[in-house]
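K.L.:
need a 3D model of the sequence below.
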Amino acid sequence: MAMEPHLLRTFVTVARLGSFSAAARELGYTQSAVSQQIAVLEADLGAGLLHRRPVEPTEAGARLLEHAGPLLLRTAAARADIARLAGAPASRLVLAATPLAVTTGLAAALAATRQAHPGLELTVRVLGRPEVPAAVATGEADLGLTDGMAAPSDPLQLPDVGPLTAVAVAEQPVAVALPAGHPLAGRRGLDLADLADARWLDAPGVAVPAERLRAATGVAGFRPATRYPGTDLRGLLVLVAAGHGLAVLPQGVLDGVPGVLGAPVREPRLVHRTELVRGSLPEGPAALLARLLDPERP
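P.N.:
Below is the predicted model of the structure:
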């Protein structure tokens, strides 16, 4: 028997909730149906997957959980890709975007798309960087805009979640966000490696993550003095201005911010890159918006 997706989804739900009854309520099954599905999956794999008291994964179950997310994501991506061939509703458009993935031409492109499709229902969802490609792959979003730091002209490293195409739509310099009174404020260029032992803000949802800074410089350090799990840029810049730590951000978002100055990064050579993420698109609002955002397409 093949490992069927609905059985795998049931197993993941039980493991996540730690309860057969709670999983049954969430999935809309009876508790006995959930128990039967887990038993079928265990028989198929020839291994026990869940301890019953308390309900938690066995060693084999924990290993299966490592595979389950990518497997279910790929299944959903395949369904969405086939559904796109049938055509998306011309009355709606969902754009998933990371907080800083805003291009100068986005507002004009959205306006032109709405003009071409009167009555268009537009939704812009702000998601984390790993979530944007997944949302496009599974059909939760028609298009995605994601961002990150990269060497000039290098593509971003996106998760492999399905047959997606990513193209650059914008690049700009990166800078170290400093409090206005910082000794390095006003410098014309900084070497990131020289700042490895400085106080840093860990804000992976907005700024360049610490592990990415270590990888780019080849230097250990960049230890966070303050953690900021949010995605609100204004809140992050308030913390920078108050001296709670430094952050690497696109130069453009630092211009004119009270109490914060941006010192350009001289070494290593890096840019803030915004990419459009798309799957196969039938003609319609999403395809038009993709054309308008892609600088390489006529």
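K.L.:
from now on I want contacts and neighbour counts done on CA atoms only, so please keep to that.
P.N.:
Will do.
K.L.:
name the helices or strands packed onto the biggest strand by length in the chain?
P.N.:
Ordering each strand of the chain by length in residues (DSSP state E) puts strand 165-179 first. Using 3 or more CA pairs under 8 Å, 6 or more residues apart in numbering; DSSP states H and E, the elements in contact with strand 165-179 are helix 233-241, strand 247-250, strand 260-267, strand 271-278.
K.L.:
so which of the ones you listed is nearest residue 11?
P.N.:
strand 271-278 (30.5 Å; CA to CA).
K.L.:
what are the contacting residues of the helix or strand that comes right after that closest one?
P.N.:
As assigned by DSSP states H and E, the chain's next helix or strand after strand 271-278 is helix 285-293. Here helix 285-293 makes contact (CA atoms under 8 Å, 6 or more residues apart in numbering) with 90, 92-93, 105-106, 109-110, 113-114, 117, 142-143, 169, 276, 278, 281, 297-298.
K.L.:
just the buried residues from the residues you listed, in ChimeraX please.
P.N.:
Selection of the buried residues among these in ChimeraX, burial being defined by 16 or more other CA atoms under 10 Å:
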select :90,92,93,109,110,113,114,117,142,143,169,276,278,281
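K.L.:
among the contacts of helix 285-293, name the ones in strands.
P.N.:
Among these, the members that lie in strands (by DSSP E) are 92-93, 143, 169, 276, 278.
K.L.:
residues contacting residue 24?
P.N.:
With CA under 8 Å, 6+ apart, residue 24 has these contacts: 30-31, 33-34.
K.L.:
can you rerun that using 7 Å?
P.N.:
30-31, 34 (CA atoms under 7 Å, 6 or more residues apart in numbering).
K.L.:
tell me which helix or strand it sits in.
P.N.:
helix 20-27.
K.L.:
chain center to that helix, what's the gap?
P.N.:
Distance, stretch centre to chain centre, for helix 20-27: 28 Å (CA atoms, centre = their mean, to the nearest Å).
K.L.:
flag every buried residue along that helix.
P.N.:
20-21, 23-24.
K.L.:
list just the nearest of the residues you listed to residue 198.
P.N.:
residue 23 (46.3 Å).
K.L.:
spit out the contact partners of the closest one.
P.N.:
13-14, 17.
K.L.:
just the buried subset of those residues, please.
P.N.:
Here, 16+ other CA under 10 Å leaves 13-14 buried among the contacts of residue 23.
K.L.:
CSV please, covering the contacts of residue 23 and showing distance to residue 272 and secondary structure.
P.N.:
Listed next are these as CSV, based on distance: CA to CA, whole Å; DSSP: H, G, I helix; E, B strand; the rest coil:
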residue, distance to residue 272, secondary structure
13, 37, helix
14, 40, helix
17, 39, helix
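K.L.:
the structure of the following sequence is requested for comparison with the preceding one:
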Amino acid sequence: MDPHLLRTFVAVARCGSFSRAASELGYTQSAVSQHIAALEADLGTSLVNRRPVVPTPEGQRLLEHAGPILLRLDAARAEITKMVQAPPDRLVVGLSPLAFMADIVAANHVRVLPRAEVVTGVAQGTLDLGLVDGIAAPSDPLNLPDVAPMATVGVAERPLVVVFPHDHPLARRKRINLADLADAQWIDAPESAIPLAQLRSASGTDGFRAALRYEGTHVPGLLQMAAAGHGLILLPQPMVDGLPAVPITRLVHRVELISIPSSGVSTIPTH
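P.N.:
Now for the predicted structure:
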């Protein structure tokens, strides 16, 4: 399967238009049509309905494979390129919002990105290093997406706490099990608190439904919303100050350093 044809197919499916995909890729519309026709001939089935331009069931299934395939190809190209090129003059480090480390200020260039973009950025070579965070049992590694061979090093483990409003009946607990809060009201803040999907996975339940969604990375504002009773949030203990916060049992907030093994960059520069 030709990856150039696959990239064209992904662009058409995303844009919902042959002409918009052609503009995005720098091709003519005729070339895009030829790419789709060639891919359909290779696979022996129709992949895109023309009016409207949407994937067929077979095309939708191919899309599920296409993302990981293309990301792996990008990762392979980035790794080989780094093996043959001189080390870069600047060190570009990406980090998820809750993965900030004080030593990172010695890097030349820092980007705060969603967790998934940190992983893909390292895989594709746009980031030299990444710091990603999540919840895990003590000393257990994070469950990161398998997008490329990566070196991972645990650099921090911190207690996790649930933030309650002052008048909440559980605010004075010594500790609490995460599963006991599955039916509580939560704030869905995927980039400024622990994502609810991670809570469901860690607790083995399908609870933790959002009463409110918070899109942003401003943790002080999120804390104010939790204090006002809009919903619970789960954060690393050092980020919570002056609010009732109850530690979670048997889970920690873990930060890992990720890199491509052949990149020649394996540590965060320090002062």
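K.L.:
if we can go back for a sec, from the contacts of residue 23 of structure 1, which is closest to residue 50 of structure 1?
P.N.:
residue 14 (8.8 Å).
K.L.:
any chance of the contacts of residue 23 of structure 1 in a markdown table, with distance to residue 179 of structure 1 too?
P.N.:
Output for the contacts of residue 23 of structure 1, formatted as a markdown table (distance: CA to CA, whole Å):
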| residue | distance to residue 179 of structure 1 |
| --- | --- |
| 13 | 45 |
| 14 | 48 |
| 17 | 44 |
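K.L.:
which of the contacts of residue 23 of structure 1 sits closest to residue 155 of structure 1?
P.N.:
For the contacts of residue 23 of structure 1, the nearest to residue 155 of structure 1 is residue 13 (34.9 Å; CA to CA).
K.L.:
filter the contacts of residue 24 of structure 1 down to the buried ones.
P.N.:
31, 34.
K.L.:
taking the contacts of residue 24 of structure 1 one by one, which sit in helices?
P.N.:
31, 34 (DSSP state H).
K.L.:
now name the helix or strand holding the aligned partner of residue 225 of structure 1 in structure 2.
P.N.:
Residue 225 of structure 1 maps onto residue 211 in structure 2, with residues paired by TM-score structural alignment. For residue 211 of structure 2, the host element (DSSP H and E) is strand 210-213.
K.L.:
distance of the residue most central in space within structure 1 from residue 135 of structure 1?
P.N.:
Here the mean C-alpha position of structure 1 is nearest to the C-alpha of residue 129 (CA atoms, centre = their mean), at a distance of 1.9 Å. Look at residue 129 of structure 1 and residue 135 of structure 1: by CA to CA, to the nearest Å, they are 11 Å apart.
K.L.:
just residue 179 of structure 1 next, same as before
P.N.:
Residue 179 of structure 1 sits 36 Å away from residue 135 of structure 1, going by CA to CA.
K.L.:
residue 10 of structure 1 now?
P.N.:
From residue 10 of structure 1 across to residue 135 of structure 1, the span is 21 Å (CA to CA).
K.L.:
so which bits of stretch 174-190 of structure 1 are buried?
P.N.:
For stretch 174-190 of structure 1, by 16+ other CA under 10 Å, it's 174-180, 184-185, 189-190.
K.L.:
of the helices and strands packed on strand 165-179 of structure 1, give the one that comes closest to residue 217 of structure 1.
P.N.:
strand 260-267 (8.2 Å).
K.L.:
elements contacting the closest one?
P.N.:
strand 165-179, strand 190-191 (3 or more CA pairs under 7 Å, 6 or more residues apart in numbering; DSSP states H and E).
K.L.:
now with 8 Å, please.
P.N.:
Identification of packing neighbours for strand 260-267 of structure 1 by 3+ CA pairs under 8 Å, 6+ apart yields strand 165-179, strand 190-191, helix 233-241.
K.L.:
how far apart are the longest strand of structure 1 and its match in structure 2?
P.N.:
Compared with structure 2 after fitting, strand 165-179 of structure 1 has a mean deviation of 0.8 Å; criterion: mean CA distance after the TM-score superposition for structure 1.
K.L.:
how about that strand, which residues of structure 2 does it hit?
P.N.:
Using TM-score structural alignment, strand 165-179 of structure 1 pairs with 151-165 in structure 2.
K.L.:
also stretch 45-54 of structure 1?
P.N.:
Counting by TM-score structural alignment, stretch 45-54 of structure 1 corresponds to 43-52 in structure 2.
K.L.:
residue 254 of structure 2 maps to what in structure 1?
P.N.:
Using TM-score structural alignment, residue 254 of structure 2 lines up with residue 273 in structure 1.
K.L.:
mapped onto structure 2, which of the contacts of residue 24 of structure 1 hold?
P.N.:
Contacts conserved in structure 2 for these, counting by both residues aligned by TM-score structural alignment, their matches' CA atoms under 7 Å: 30-31, 34.
K.L.:
any chance of those in JSON lines, plus distance to residue 293 of structure 1?
P.N.:
Putting these into JSON lines (distance: CA to CA, whole Å) gives the following:
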{"residue": "30", "distance to residue 293 of structure 1": "47"}
{"residue": "31", "distance to residue 293 of structure 1": "49"}
{"residue": "34", "distance to residue 293 of structure 1": "46"}
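K.L.:
of those, closest to residue 200 of structure 1?
P.N.:
Among those, and counting by CA to CA, the member closest to residue 200 of structure 1 is residue 34, at 46.9 Å.
K.L.:
the closest one contacts residue 15, correct?
P.N.:
No: judged on CA atoms under 8 Å, residue 34 of structure 1 makes no contact with residue 15 at a distance of 11.9 Å.
K.L.:
return every residue with contacts to both of these two.
P.N.:
By CA under 8 Å, 6+ apart, no residue touches both residue 34 of structure 1 and residue 15.
K.L.:
could you single out the nearest of the ones in strands among the contacts of helix 285-293 of structure 1 to residue 73 of structure 1?
P.N.:
residue 278 (16.0 Å).
K.L.:
residues contacting that closest one?
P.N.:
136, 142-144, 164-166, 290.
K.L.:
try 10 Å this time
P.N.:
Contact analysis of residue 278 of structure 1 by CA atoms under 10 Å, 6 or more residues apart in numbering lists 133, 136-137, 141-145, 163-167, 286-287, 290.
K.L.:
now distance to residue 221 of structure 1 too, for the buried residues of helix 20-27 of structure 1, in CSV please.
P.N.:
Formatted as CSV, these follow (distance: CA to CA, whole Å):
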residue, distance to residue 221 of structure 1
20, 44
21, 46
23, 43
24, 46
